[in-house]
Structures are given as C-alpha cells and as structure tokens.
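Asker: below are the sequence and a predicted model for it; my questions follow.
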Amino acid sequence: MTGFLTRLLINALAFLITPFFIPGFYLEGVSAAIFAALVWGMINTLIRPLFSFFTFPLQILSLGIFTLVINALMLVLTATLVPGFSILSFSSAFFGAIILSFVSMVLTHLFK
C-alpha cells in the first residue's frame, strides 16, 4: 500500500511541476493534481494497453514514436475526466506527456 501511495504522490508532484514547462497545461491546485495522478494511473492501467494493442502496427512502422501519441491521448482523456485540469492543444498534451514522464522518472529515482 505504501508503494501505491508513494507512486501517487510522485505522479501528483509531477503533475504540479509540468505546467511550469508547458504552456497550455493548466492545473488548479494540489487536490486536482492528486486526482489527476489517480485517474492517470487508472487510465494507463486499464485503457492504454488496449490502445497499444490495436495500434501495434503503427508503433512498428513508426519505430515506437507512435507511443508518444498514445501517451498524449491518455493525457487528454485524463484532462477530460478531471475537473480543475485542462490542456489547450494536442501539442501541449504531447509535450506535457513527455515532460510528465521525465519528471516522474527523475522524482522516482530521487525518492528510492
């Protein structure tokens, strides 16, 4: 249980840091960040594998670059479901997903 809470807080912190780097990526406070991290985790666990399965040929043809598009789509879906979290454009979602993953990776290594 502590691993889940640690991961949730790391992702929430990543959600709070990302708007400083990406224009068009808006978050209205800590509670929205925690809820967004929770929804993001659920979407990546339940929905992302289906997208990855059905877009596997595109991922092969693009040498894996299409995975970034899937991450951006999952982030747009998260923003749609979470009140207080919005993304203005697909490019903001695309680069936001990259920064979010990077910040989450760095924070995970710092807290281990």
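Answerer: Now that the structure is in, tell me what you want to look at. Numbers count the residues shown, from 1 in each chain.
Asker: make it CA atoms for all contacts and neighbour counts henceforth
Answerer: Noted.
Asker: please point out which parts of the strand or helix carrying His109 sit buried.
Answerer: In this assignment (DSSP states H and E), His109 forms part of helix 90-111. Neighbour-count burial for helix 90-111 flags 92-101, 103-104, 107 (criterion: 16 or more other C-alpha atoms under 10 Å).
Asker: this is the other structure I want to compare:
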Amino acid sequence: MLTMLLRWALNAAALMVVPALIDSVSISGFGPALIAALIIGLLNALIRPLLIVLTLPVTVLSLGLFALIINGLLFWLTAELVEGVSVHGFWGAFWGALLYSILSSLVDLVVGKPR
C-alpha cells in the first residue's frame, strides 16, 4: 500500500516536470497533478487496453506507433477532465504523453514494478 502511494506521488511529481519541458502543457499545482496522475493511471488500466484491441489493425500496420497516438489522446482526455491541467493541441498532448511515459518508466525503475 505504501509503495502504491509512493508511486502515485512520484508519478504526480513526474507530471509536474512535463510543463517545464513542453510549453503547450500547463499544470497549476501539485493537487491537480495528483488527480491527473490518478486519472491517467485509471485510463491506462481500463480504457487503453480496449482502445488497443479496437485499433489493432492500424496498430499492427503502423508497427505499434499508433499506440503513441492513443497515449496522446488519453493524455488530452485527462487534461479535459482535470481542472488545473491544460493541454493546447494534439501535438502538445502527444509529446506530453511521451515524456510522461518516459518519466513514469523511470519511477518504475526506482520504486519497482507493481506485482
């Protein structure tokens, strides 16, 4: 339980780094980052697998690159759902999702993968 809370807080901190590197993403504080990290986790666990299966032919034809488009769209959806998080345009969401994925992977390396 403590590891899950630590991972959530570190992912929110990683989300706070994204606006520093990508101008089209803005987060007003750590509270909205915590909520956004939670929603991103839920969307990635519940909706992303369904979207991957539904778009499997396109994903296979693009050699998996379409999964990056799905990540960007889910990042954009998160910004629409959370007050205090804004993304200006699809490409901002795309690059924000890509950077957040890298940072989240680093968090998993530090904390350890969930079982």
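Answerer: On my side now, so go ahead. Just so it is clear, the structure is predicted and the values come from calculations on it, not from any experiment.
Asker: and the buried residues of helix 90-111 of structure 1 as TSV, adding distance to Leu75 of structure 1?
Answerer: Below are the buried residues of helix 90-111 of structure 1 laid out as TSV (distance: C-alpha to C-alpha, whole Å):
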residue	distance to Leu75 of structure 1
Ser92	10
Ala93	6
Phe94	8
Phe95	10
Gly96	8
Ala97	7
Ile98	10
Ile99	12
Leu100	10
Ser101	11
Val103	15
Ser104	14
Leu107	19
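Asker: so which residues make contact with the helix holding His109 of structure 1?
Answerer: If you take C-alpha atoms under 8 Å, 6 or more residues apart in numbering as the criterion, helix 90-111 of structure 1 is touched by 7, 10-11, 13-15, 17-19, 21-25, 68-69, 71-73, 75-76, 87.
Asker: now stretch 34-46 of structure 1
Answerer: By C-alpha under 8 Å, 6+ apart, stretch 34-46 of structure 1 touches Leu8, Leu9, Asn11, Ala12, Phe15, Met74, Leu75, Thr78, Ala79, Leu81, Val82, Phe85.
Asker: could you rerun that using 7 Å?
Answerer: With contacts defined as C-alpha atoms under 7 Å, 6 or more residues apart in numbering, stretch 34-46 of structure 1 is touched by Leu8, Asn11, Ala12, Met74, Thr78, Val82.
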